[in-house]
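# Sharing a model prediction with you, sequence too.
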Amino acid sequence: MKIFKNIYIWAIVLAGALSLAACSDDDDQPSVSPISTGTVSDKDGNEYKWVRIGNLDWMTENLRCDDPFYEDVYNPKWTNKFGDGLVLTGTLEDWQKWYAEFGNYYTWEEAVANAPEGWRLPTDDDFKALERELGIKQGDLDKDGWRKGASNLMAQNGEGTCLHFVFGGEICNYSYSQIGLYHQYDYGYYWTATDVEVNKEPAAYARMITPGIDAVNRLVVLQEKHYLSVRYVRDAQ
């Protein structure tokens, strides 16, 4: 069944990350602080903080415009052929708290389209520029899979980089017929604007980080049935 395939794939992914963690050294981390800070608003008027790292301004919160996922469980984008909507467990209060911390989940097309004026969904190269600033070696930036470094600095909140990348998992087709939140708290999963094709299917580069492991996964994700977190970036003003 598909759910077991997903679990198997995640086990392989995590094993690779753990092998990197075993040889990581916090003393290798550079000390990085924002050059500048400010705020930006989305199309719905929600306000977000941003920080300047290197030559780019990065939002420090996940996008949360449009209807919250928990209020729109029968949205056609994730309703299956049987008419079943998004599978969620918990109370309304649980999901309101979740939404405040982890934001909303978006298709790749939505992620591109929702950028505030003057901002953009970060490209694969934008993420590489950030990863270079945060200590990933130049020779590793173009590699696929887990690259040692940067993740701990990406997750810093209230100190250091203040980027506060969080671990909200994703919404995806995690079993044969159900779509719901997958790997909550296990990883943060973020779209990039760099689209590609995999076996003639639309896909895009993404970034994955997971708590306690100082590495960033550069990978390609099929656009269909994957709904990821979103941050925006702009060239320093």
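That came through fine. Numbering: from 1, shown residues only.
# CA atoms for contacts and neighbours, from now on please.
Fine.
# Would you map the strands across the protein?
For the chain, the strands defined by DSSP state E occupy 37-41, 47-53, 56-59, 145-148, 170-173, 179-182, 188-198, 201-210, 213-222, 226-227, 233-235.
# From residue 149, how far out is residue 30?
Separation of residue 30 from residue 149 (C-alpha to C-alpha, to the nearest Å): 10 Å.
# Could you do residue 33 as well?
Taking C-alpha to C-alpha, one finds residue 33 at 16 Å from residue 149.
# what does residue 117 give?
From residue 117 to residue 149 the distance is 32 Å (C-alpha to C-alpha).
# Neighbour count for those two, which is higher?
For residue 117 versus residue 149, neighbours defined as other C-alpha atoms under 10 Å are more numerous around residue 149 (26 against 11).
# Can you give me every residue that contacts the more buried one?
Going by C-alpha atoms under 8 Å, 6 or more residues apart in numbering, residue 149 touches 24, 29, 131, 134-136, 214-216.
# Quick one: buried ones out of these?
Buried members of these, scored by 16 or more other C-alpha atoms under 10 Å, are 24, 29, 131, 134-136, 214-216.
# Which one of these is nearest to residue 168?
residue 216 (15.4 Å; C-alpha to C-alpha).
# can you pull the contacts of that closest one?
145-151, 207-209.
# okay, now the one to match up with it:
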Amino acid sequence: MKNKIYLFGIFLLLVFSACEKDEHEVISIKPEATGVFVDTRDGHEYKWVRLGNLDWMVENLVYGVGDFVEPYYNIDDPDDKQMEDFMRNMEIYGGLYPYDIALTAAPEGWRAATDEDWKNLEQVLGMDSDELDKEGYRGDRQGELMQQDSVGTGLCMQLGGFFNYYGTRRLTDYMGVYGFFWAISPEQDEAEDVNAIYRKISYDLPKVYRGTTLKIKQMSIRCVRDAVKE
């Protein structure tokens, strides 16, 4: 009897050790290629990384913010401090765009990432195929991998929050906490459809959220293009 208890104890210890090792296992996924793209519309330079069959910009789009894209102030009559905060936030997190503008905001040769593009990336980063079309939090470490800098995937997903309207009040929410990214979908581009698909990434959760929300909200854009391999 004592031998059985002893052997069972060893078995539990081995199982626990295996789980602990797996929990802290380091996953390293490196881009297949890297490069730089200059948006001729404003001269802004974007680095990009190649993962799977797509090139992903490694920062959120900034084109048109303060011009045809409304600045994300929290008050209607911004003072100098609000202007300074806005400019600093845009440099860190990029712009926040409503869905209709996201459809055409990307530079020539690129596009705002579609729902299929996001699923492609998630699968490259190890998400099970049976989770890709689900809503809510999915995967295990894909959200964490998306935030890695050049020591990992290089995607550097910035957590810019979102800009929303609450009645007559405007408010920027969750900046530095969550990244909200449009996931363009042809099925939801019709004007009468008020909702669209998006992704949410958190600073403290390794999974990736997939869901729908109102198109009038302003969110980040990550641009992609089909990789041209030589």
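Structure's in. What do you need? These numbers were taken from a predicted model, which means no experiment stands behind them.
# care to give me the TM-score?
Between these two chains, after superposing, the TM-score reads 0.78 (TM-score structural alignment, normalised by the length of the second structure); 202 aligned residues with a C-alpha RMSD of 2.8 Å.
# on that earlier part again, list residues touching both of residue 30 and residue 149 of the first structure?
With C-alpha under 8 Å, 6+ apart as the test, residue 30 of the first structure and residue 149 both reach 134-135.
# number of nearby residues for the nearest residue to residue 46 of the second structure once chain neighbours are set aside?
Counting by C-alpha to C-alpha, 6 or more residues apart in numbering, residue 46 of the second structure lies nearest to residue 37, which is 5.2 Å off, once chain neighbours are set aside. Residues within reach of residue 37 of the second structure, counting by other C-alpha under 10 Å, total 13.
# Residue 37 of the second structure maps to what in the first structure?
Here residue 37 of the second structure is matched to residue 40 in the first structure, going by TM-score structural alignment.
# Let me see the contact set for that match.
Per C-alpha under 8 Å, 6+ apart, neighbours of residue 40 of the first structure: 47-50, 59, 116.
# Let's see if you can find the most crowded of these.
Within the contacts of residue 40 of the first structure, most neighbours by other C-alpha under 10 Å means residue 59, with 26 neighbours.
# so what's that residue up against?
40, 48-51, 163, 231-233.
# Of the residues you listed, which are reproduced in the second structure?
Mapping the contacts of residue 59 of the first structure onto the second structure (both residues aligned by TM-score structural alignment, their matches' C-alpha atoms under 8 Å) leaves 48-51, 163, 231-233 still in contact.
# how far away is the residue nearest to the spatial centre of the first structure from residue 62 of the first structure?
With distances taken as C-alpha atoms, centre = their mean, the residue of the first structure nearest its centroid is residue 190 (2.1 Å). To residue 62 of the first structure, residue 190 of the first structure is 9 Å away according to C-alpha to C-alpha.
# Pull out the buried positions in the top helix by length along the second structure.
Determined from DSSP state H, the single longest helix within the second structure is helix 2-23. For helix 2-23 of the second structure, burial by neighbour count (16+ other C-alpha under 10 Å) applies to no residue.
# Can you give the contact residues for that helix?
Taking C-alpha under 8 Å, 6+ apart as the criterion, no residue outside helix 2-23 of the second structure touches it.
# Run the chain-centre distance for that helix.
Put simply, helix 2-23 of the second structure sits 39 Å off its chain's centre (C-alpha atoms, centre = their mean, to the nearest Å).
# repeat for stretch 153-162 of the first structure
Centre-to-centre, stretch 153-162 of the first structure and its host chain are 16 Å apart (C-alpha atoms, centre = their mean).
# Output the residue interval of the second structure matched by it.
Using TM-score structural alignment, the residues of the second structure aligned to stretch 153-162 of the first structure are 145-154.
# If anything else comes up later, I'll come back, but that's it for now.
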